[in-house]
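1. What follows is a predicted structure for the sequence shown.
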Amino acid sequence: MSLLRLTFLGTSAAQPTLHRNLSGLAVKADADLLLFDCGEGSQRQMVRFGTGFTVEAVFFTHFHADHYLGIIGFLRTLGMMGREHPIQLYGPPPARRLLHQAVHLGVDTLSFPVEIHELKDGDRVRRSGYSVQAVGVDHRINALGYVMEEDGRPGRFHLEKARALGVPEGPYFGKLQRGEAVTLENGTTVRPEDVLGASRPGRKLVISGDTRPCTSLAQAAKDADLLVHESTFSDDEQERALETRHSTAREAARVARDAGARRLILTHLSSRHDTDPSKLLGQAREEYTGPVEVAHDGLTVELPLRD
């Protein structure tokens, strides 16, 4: 997988504002386009920010209305665009019941199959070159975070070693780089480990969904390239955070710090921080020394390959 790009479609908590839509995150993984949550208005944000509509799968963190009602209109739009191949919908129980209702709302039938899957903590969805794992988190209702992890990549190809072993340039180089052994014309077998360095870890993206800071997510986010964590409230709203089972920016930063995450992006902001999230950013930076920023609608981030 060469491309891993995030586009924040909505960064507001509970209700939309003039500047922020409801929860939605588009992730482009090479040819795949995934959505994580689909709040009301997500499809308009996809048009606005140019993500395209070729979504293969939608992963819902939970089923509070602000995280999933946008799927109703989005599926109808896909139908009007002539989609024929299936779309996969994933989420914690009661995903089957609620998403079935959403799919069949109204009198129009869809022109393509919608396949609904319920996930629990630890379940992993395999896709080409990467996986998405569900992580149980701490919210008012059944909720999941997600870990998107790229498969490990072969080590660097050592041209000089290959030449010294008599490997001719061309297709054999490609086979060795893909981890395949080759047999030369003189009968010598050259194995990938003869010409490749140590394997390199893939990238790791962790998305919290709505949650209190919790050990399960911190463990899942160990050494993540990026942790996207909700930060609905500031320090002076701690009581409200406890009541609603959300996190403050400071608490999100502590999760990133404890996990050893390489980068932190805060999202899912209360409307009181709509246009000025500086308080959230300042409190997060007191706990976490790595790169941290507050997401805004349309923010696009590409995660580079690891060395």
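-> Thanks, I have the structure now.
2. can we go C-alpha only for contacts and neighbour counts from here?
-> Fine.
3. three-state assignment of the residue lying farthest from the centre of the chain?
-> Most distant from the centre of the chain: residue 186, at 48.1 Å, with distances by Cα atoms, centre = their mean. Secondary structure state of residue 186, per DSSP: H, G, I helix; E, B strand; the rest coil, is coil.
4. The structure to be compared is supplied as follows:
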Amino acid sequence: MELQFLGTGAGTPSRERNVTSISLSLSEYNRGSWLFDCGEGTQHQILRTPIKPGKIEKIFITHLHGDHIFGLPGLLTSRSMNGATEPLTLYGPVGIKTFVETSLQLSGSWLTFPLEIVEITAGEVCNDEQFRVTAFPLTHPVECYGYRIDEHDKPGALDAEQLKADGYLPGPYYYDLKQGRSVTLDDGRVVNGWDYVGSSIKGRSLAIFGDTAPTAAAADLAAGVDVMVHEATLEVAMEEKANGRGHSSTVQAARVAKESGAKRLIITHLSSRYLRQDCERLLDECRAVFPATEMAHDFAVFVV
């Protein structure tokens, strides 16, 4: 899996950072991508990447502030004007359905693809063959969520050599055995896949926080994840101001990563007051607490 940051700024776009949107590529599963938030200008950012709007399967919205949703109407209508027919599911807090449907209706827009809008609460959001997504409530002036993405564990390696030694010659049924299923052969023999499959391979995990001040939910949202994405709107010297507006400082983001046992931290959602030359200082504030911290810039790609 790969994370690509389409916008890494807070509140308003700047010359160096657009507002929030993150893409998660699922190409290793022969699937398209998921989008987390869709701030104004997201479709313009996508034009500079390999992301195909028609292959976006799901969009997860953390909250309804404009810098996280104002790009939705444009992206949805452009997806239609380009002839997309693949279905898309949009998840977000209560109100996201009204926002999207009103925007499309008042602008006389139409969609060429099935759009399902799911208004979420805390808890499991979706669960498919490969992933489970859970929403956790955060601390912000409006209803806001963070999303935890857990990849299901994968079956271990199939011991093909032992199968052959036991008289089970290779065939299409090997696929079913690798999934741990029992197979009845043409000669009546029954083969239990679990007898020939090694230990399962633990799935990867990812936590993507929406905007938030320090919150108790962070411990469960990010517990032991491989990658944690967290806002770091302001430097530690401006921590009180950040918290007063429902945001976190650099050091607070790093503390969450350390205390939750995350393996890596990527900070994003930086105030437009910070320029490129300020980035190392902000990153150093995080690394003093949690050394495995990286900073996202627009179009940066991180492998999960």
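-> Perfect, thanks for sending it. Computed from a predicted model, the values in this text were never measured in an experiment.
5. ok, back up a step: for residue 161 of the first structure, see how far away the residue farthest from the centre of the first structure is.
-> Counting by Cα to Cα, to the nearest Å, the separation of residue 186 of the first structure from residue 161 of the first structure is 17 Å.
6. next one: residue 92 of the first structure
-> 50 Å.
7. In terms of neighbours, single out the busier of these two.
-> residue 92 (22 against 13; other Cα atoms under 10 Å).
8. what residues are up against the more buried one?
-> Shown in contact with residue 92 of the first structure (Cα atoms under 8 Å, 6 or more residues apart in numbering): 60-62, 118-120, 142-144.
9. what about residue 131 of the first structure, which SS state?
-> Per three-state DSSP, residue 131 of the first structure ends up strand.
10. so how far does the helix or strand residue 48 of the first structure falls within sit from its counterpart in the second structure?
-> Assigned by DSSP states H and E, residue 48 of the first structure falls within helix 42-49. Aligned to the second structure and superposed, helix 42-49 of the first structure gives a mean residue distance of 0.8 Å (mean Cα distance after the TM-score superposition for the first structure).
11. Run the chain-centre distance for that helix.
-> The chain centre lies 17 Å from the centre of helix 42-49 of the first structure; the measure is Cα atoms, centre = their mean, to the nearest Å.
12. I'd like the next helix or strand past that helix.
-> Past helix 42-49 of the first structure, the next helix or strand by DSSP H and E is strand 57-59.
13. distance from the helix or strand following that following strand to the second structure after superposition?
-> The first helix or strand that comes after strand 57-59 of the first structure along the chain, using DSSP H and E, is helix 65-68. With mean Cα distance after the TM-score superposition for the first structure, helix 65-68 of the first structure departs from the second structure by a mean of 0.4 Å once superposed.
14. residue boundaries of the helices in the stretch 101-250 of the second structure?
-> 160-165, 173-178, 218-221, 239-244, 250-260 (DSSP state H, counting those that start in this stretch).
15. of those helices, which approaches residue 4 of the second structure most closely?
-> helix 250-260 (19.8 Å; Cα to Cα).
16. now for the helix or strand just after that closest one, which elements pack on it?
-> Of the helices and strands lying after helix 250-260 of the second structure in sequence (DSSP H and E), the nearest is strand 265-268. Packed against strand 265-268 of the second structure, as judged by 3 or more Cα pairs under 8 Å, 6 or more residues apart in numbering; DSSP states H and E, are the following elements: strand 227-231, helix 250-260, strand 293-295.
17. what's next to the helix or strand just after strand 265-268 of the second structure, contact-wise?
-> Following strand 265-268 of the second structure in sequence order, the next helix or strand is strand 270-271 (DSSP H and E). Here strand 270-271 of the second structure makes contact (Cα under 8 Å, 6+ apart) with 8-11, 231-234.
18. From residue 147 of the first structure, how far off is the spatially closest residue to residue 222 of the first structure that is not a sequence neighbour?
-> Closest residue in space to residue 222 of the first structure, ignoring its immediate chain neighbours: residue 259 at 4.5 Å, by Cα to Cα, 6 or more residues apart in numbering. Going from residue 259 of the first structure to residue 147 of the first structure by Cα to Cα gives 13 Å.
19. Need the overlap of contacts for these two.
-> Going by Cα under 8 Å, 6+ apart, residues that sit against residue 259 of the first structure and also against residue 147 are 220-221.
20. Looking at these two, which is more packed in?
-> Per other Cα under 10 Å, whichever of residue 259 of the first structure and residue 147 has more neighbours is residue 147, with 22 against 19.
21. Aligned to that one, what sits in the second structure?
-> Applying TM-score structural alignment, one finds that residue 147 of the first structure aligns to residue 148 in the second structure.
22. Also residue 277 of the first structure?
-> So residue 277 of the first structure corresponds to residue 279, using TM-score structural alignment.
23. Could you look up the SS state of its match?
-> Residue 279 of the second structure ends up helix, using three-state DSSP.
24. tally of neighbours for residue 235 of the second structure?
-> For residue 235 of the second structure, using other Cα under 10 Å, the count is 23.
25. now do the one 4 residues further on
-> Here the count is done by other Cα under 10 Å, and residue 239 of the second structure has 19 residues near it.
26. Tell me how far it lies from residue 214 of the second structure.
-> 11 Å.
27. Identify the contacts common to the two.
-> Counting by Cα under 8 Å, 6+ apart, the common neighbours of residue 239 of the second structure and residue 214 are residue 248.
28. Run through the neighbouring helices and strands of the strand or helix carrying residue 37 of the first structure.
-> Secondary structure assignment for residue 37 of the first structure, by DSSP H and E: strand 32-38. Helices and strands touching strand 32-38 of the first structure, by 3+ Cα pairs under 8 Å, 6+ apart, are strand 24-29, strand 57-59, helix 65-68.
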